[in-house]
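In: The amino acid sequence is not available; the structure is as follows:
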C-alpha cells in the first residue's frame, strides 16, 4: 500500500517522560519539582534523595530516554517514516514546555505523544495530559500558535512491548542454578499506587477493585507466564506484586510489597524467585534501587536465589512497536479502517481518553483527551 509509512496528519512525535537528576546538585531541585505544592521541607527531600546519592546523584532515566530516542529515530529512518522525534520531561531538563516551544517554532502543528508509561493510571497517563495542558497554556501566554496534540494509546499489550519481557524472564530463569530453576517463582512487579487511584484508573466503566491499572498488569503477567511455559515446558507459579511505595503510611496503597513477598515466598519453601519489572519501560531508579539494591539485599538476607529480568528499554522491537502505533493512529485519523495490534484478553486500549478516565483528586485541565480544552 502506498501510504503504509504515511504519518499524515502528524508532523512530529514527542517522547514524554518523567526526567531525573544527572548529578548530586540536581537531586534536591529535581525532588522539589516532583513534590511541588506538597510543602515537603528541603531536609526531608535530602533524606528521600539518599538512594540517588548512592548512585552519584544520577538517575539512569535520562540516558535511557536518549537511547530510546536514538532507537526510534533509527527505526523510523530505516523504514522510511519521515517523522522527527523530540524529547521532553515532566520534572527535569529537557523540560516539556521548552521542547514543545521548540517544536512549535520548528513549524510542527500536529504532534503525537509517546509517554514512557504503558498502563492506565493518573500518574502514568492523565498527569502527563495535565502537563501537556500546562505547557500549552504557557505557549498561549507567549502568543505562540498552539499545535493540536494527540497521545498514543496504552501499549502494555502490544507484542513489541511484551515479547522483550518474555525473553528477559526466560533468560533470567536460565541464569538460575539448575537445581532451583524449575521450582522458581516469578514475581511480576510494578509501581505501587494508592488503592483509590488504582480503583479509578481507566475509563469510568472499568472503575472498581484495582481498576484498569491492576487488570492490565495481570493480563500482561498472564501473557508472559503462558509464553514462558510454552518455551521452557515448566509452569512457574507467579504473582503480581508492588514496589516503590512513597505515600503516607495511613493511606492504603497496592500490596504486597516485593520485599514482603520475598519473605513470604521464602517461608513457603520457594527455592528461587525471578523479579520481572513489567510496570516499567526502562531500568530507571525505581528498578535500580528498589529491586537491584533493596529487594536483592532482602533476598541475600534470606538466602533466597533471585534474578531480575530486563525491562524493554530501547529494544528494537519496542521501537518498531512505536512505529506501528504511530502509523495505526495516523491511519485512523485519516478515516481508514484500522485493526489495532494487541495481545491478551483486553484488546487494544482507547485512542482518546474519555471523560472521567483516571481522574485527579483536584480536577485540572488535561490535553489530548475528550475533555481537553485544546482542540
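Out: Right, received. Where do you want to start? All figures in this text were calculated on a predicted structure; none of them were measured in a lab.

In: use CA for all of it now, contacts and neighbours both
Out: OK.

In: Touching, residue 366 and residue 133? I think so.
Out: Yes: with contacts counted by C-alpha atoms under 8 Å, residue 366 reaches residue 133, the gap being 5.2 Å.

In: Do you have the helices of this structure handy? List them.
Out: 27-34, 42-48, 50-53, 61-78, 96-105, 127-141, 159-175, 178-181, 195-199, 211-232, 258-267, 285, 296-302, 316-333 (DSSP state H).

In: Can you lay out the ones you listed as CSV showing distance to residue 341?
Out: Shown next, in CSV, are those (distance: least, C-alpha to C-alpha, whole Å):
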stretch, distance to residue 341
helix 27-34, 34
helix 42-48, 40
helix 50-53, 38
helix 61-78, 18
helix 96-105, 29
helix 127-141, 24
helix 159-175, 8
helix 178-181, 33
helix 195-199, 25
helix 211-232, 14
helix 258-267, 31
helix 285, 30
helix 296-302, 36
helix 316-333, 8
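
In: now for those, which one comes closest to residue 344?
Out: helix 211-232 (6.3 Å; C-alpha to C-alpha).

In: and the closest one, what other elements does it pack with?
Out: Other elements packing on helix 211-232 under the criterion 3 or more C-alpha pairs under 8 Å, 6 or more residues apart in numbering; DSSP states H and E are helix 159-175, helix 195-199, strand 238-243.

In: Save these as TSV, and put in distance to residue 303 too.
Out: Converted to TSV, the helices and strands packed on helix 211-232 look like this (distance: least, C-alpha to C-alpha, whole Å):
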stretch	distance to residue 303
helix 159-175	17
helix 195-199	32
strand 238-243	20
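
In: take the one below as the second:
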C-alpha cells in the first residue's frame, strides 16, 4: 500500500528517515564495553558477560549488524530516490557508534528537523519497541535545548505487514527447494525468534490487560508464512515457534523452548530434517549467525539431523519497498490524511503512535517518544 502524495515529495513533511538499530561491536576491544552498555543497570555478573563475549571471538570480535545496517541504509536511499524523493536516510544505534544522540545532533546541525523513524525490529514488546522509544527520548534529553525543535515520529510495528510476510515466505520456498517432498513427514519447520522474559511477553501490547502480543505476532507470522508455503508449493510442513538467545538470571522464566533443546527432542522423535526460519529477525546479526548458524547447526549435526537455515529479510527488494511504504504511510498520517492499509481488517494492525501503557518497562518508568505516555 503506497498512499498518494499530497505534496511534490512523497515523504513530506519529513526532512529525513532515521534507521534505528541495536548496534554491535566492530572490533575485539569494543566487545566488553558494548556488552556493559547493553546490560547497564541489570546486575549481570562479569562472568556472564565474558561468556557472551566469547561468542564474538568466533567472528573476529565483530558483529555483522552494522554492516547489515549500512547495506540497508544504501538500499533505502536508492528506493526513496526511485520514488522521486531526495530525503536522506540517517542511521543511529542504541548501543554502539553511531549513537542516537550523535546522529540527532548532526541532523539538527544540518537543519533536518522532522524525522521518521524505522526500527530494525518488527514486533511489539518492551525490548523490541518501547525500549527503542526510551532511547530516542534519552537521546533528545542529551541534546537538551538543541532538541526543542526536533519532531520525531515512528512507523508502526510491521511484523504482520504483507511485504514482510511475503519476503519470509519466498525465502522459505527457496530454502527448501532441494528437499525431497517425500521427506516432509520427518521434517519440522522451526520459526525462531529472540526469547524474552515471560513477564515481558505477558505485558506486550496495549495497556488493556490482554498482553502476549509478542508471541501472538510471531505465531501469526509463522501461520501466514506456512500458509504461503502451501499455496505456492503444496507442501504442508509441521511448524512451531521456538526461541534463541536467552540471557539474564536463570531464576527468571523466559520464553521456551530453546531451539537447541527442541532440535534434541525432535531428533529423539524421529525427525530427520529441521528447517530453521528466523522470522523474529530482519537481518543476519549475531543472534542468527552465532545462535543458529553455529550453535543450533552444531546441535543438529551432532544428532545426525539435517539443518536448513532460511535467510532473513536483509535487503531483499520487497522488504526495502515495504519499509519505504511504511514511511510513506506515516508521512500521509502526518499530513492529516486518512490511511487505510490493505490489511487493516486483519486485526493485526498496530498504530504508529503507541497507546499509553503499551509494552511497559517493568523495571522503571522512563520517558519514551512516539507514544501517548
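Out: Structure's in. What do you need? None of the values given here were measured: they were computed from a predicted structure.

In: ok, back up a step: in CSV: the helices of the first structure, plus mean neighbour count and distance to residue 250 of the first structure.
Out: Conversion of the helices of the first structure to CSV gives the following (neighbours: other C-alpha atoms under 10 Å; distance: least, C-alpha to C-alpha, whole Å):
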stretch, mean neighbour count, distance to residue 250 of the first structure
helix 27-34, 19, 21
helix 42-48, 13, 18
helix 50-53, 18, 23
helix 61-78, 18, 30
helix 96-105, 19, 33
helix 127-141, 20, 23
helix 159-175, 20, 34
helix 178-181, 14, 38
helix 195-199, 21, 12
helix 211-232, 20, 21
helix 258-267, 18, 18
helix 285, 19, 25
helix 296-302, 15, 24
helix 316-333, 20, 38
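
In: now for the ones you listed, which one comes closest to residue 279 of the first structure?
Out: helix 211-232 (7.3 Å).

In: Tell me what angle that closest one forms with helix 159-175.
Out: 50 degrees (axes from the mean of the first three to the mean of the last three C-alpha atoms, to 10 degrees).

In: How far off centre is helix 211-232 of the first structure?
Out: Distance of helix 211-232 of the first structure from the chain centroid (C-alpha atoms, centre = their mean, to the nearest Å) equals 16 Å.

In: Tell me who's in contact with residue 45 of the first structure.
Out: 28, 31, 32 (C-alpha atoms under 8 Å, 6 or more residues apart in numbering).

In: Equivalent analysis for residue 121 of the second structure, please.
Out: Contact analysis of residue 121 of the second structure by C-alpha under 8 Å, 6+ apart lists 21, 128, 129, 157, 281, 282.

In: ditto for residue 25 of the second structure
Out: Counted by C-alpha under 8 Å, 6+ apart, residue 25 of the second structure has contacts 31, 34, 61, 62, 63, 96.

In: Max pairwise distance over those residues: which two?
Out: 61 and 96 (13.8 Å).

In: residue in the first structure matching residue 173 of the second structure?
Out: Applying TM-score structural alignment, one finds that residue 173 of the second structure aligns to residue 170 in the first structure.

In: Relative to residue 275 of the first structure, how far out is its match?
Out: Distance of residue 170 of the first structure to residue 275 of the first structure, computed by C-alpha to C-alpha, to the nearest Å: 12 Å.

In: One more: residue 289 of the first structure?
Out: 13 Å.

In: higher neighbour count, those two?
Out: residue 275 (26 against 18; other C-alpha atoms under 10 Å).

In: Let me see the contact set for that one.
Out: 186, 187, 188, 189, 291, 306, 307, 308, 309.

In: show me the residues around the aligned partner of residue 15 of the second structure in the first structure that make contact.
Out: When the first structure is aligned by TM-score structural alignment, residue 15 of the second structure is paired with residue 11. Listed by C-alpha under 8 Å, 6+ apart, the contact partners of residue 11 of the first structure are 83, 84, 108, 109, 110, 111.

In: what's next to stretch 135-148 of the second structure, contact-wise?
Out: 94, 100, 101, 104, 105, 108, 367, 368, 369.

In: Try it again at 10 Å.
Out: 20, 92-95, 99-105, 108-109, 113, 117, 130-134, 150, 152, 366-370 (C-alpha atoms under 10 Å, 6 or more residues apart in numbering).

In: just the strands in the stretch 251-375 of the first structure please.
Out: 273-276, 306-308 (DSSP state E, counting those that start in this stretch).

In: Can you say which of the ones you listed is nearest to residue 349 of the first structure?
Out: strand 273-276 (22.8 Å).

In: Tally up the residues packed near whatever residue of the first structure lines up with residue 205 of the second structure, please.
Out: Using TM-score structural alignment, the partner of residue 205 of the second structure in the first structure is residue 202. By other C-alpha under 10 Å, the residues close to residue 202 of the first structure number 30.

In: Let me see the contact set for residue 202 of the first structure.
Out: Contacts of residue 202 of the first structure (C-alpha under 10 Å, 6+ apart): 119-122, 125-126, 208, 211-213, 215-216, 349-350, 353-354, 356-359.

In: redo that, cut-off 6 Å
Out: By C-alpha atoms under 6 Å, 6 or more residues apart in numbering, the residues touching residue 202 of the first structure are 120, 212, 357, 358.

In: ditto for residue 62 of the second structure
Out: 25, 26, 27.

In: Also residue 80 of the second structure?
Out: Going by C-alpha under 6 Å, 6+ apart, the list of residues near residue 80 of the second structure is empty.

In: that older thread, any chance of the contacts of residue 11 of the first structure in a markdown table, plus neighbour count and distance to residue 5 of the first structure?
Out: Formatted as a markdown table, the contacts of residue 11 of the first structure follow (neighbours: other C-alpha atoms under 10 Å; distance: C-alpha to C-alpha, whole Å):
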| residue | neighbour count | distance to residue 5 of the first structure |
| --- | --- | --- |
| 83 | 20 | 10 |
| 84 | 15 | 14 |
| 108 | 20 | 19 |
| 109 | 18 | 19 |
| 110 | 17 | 16 |
| 111 | 21 | 16 |
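
In: Good, wrapping up.
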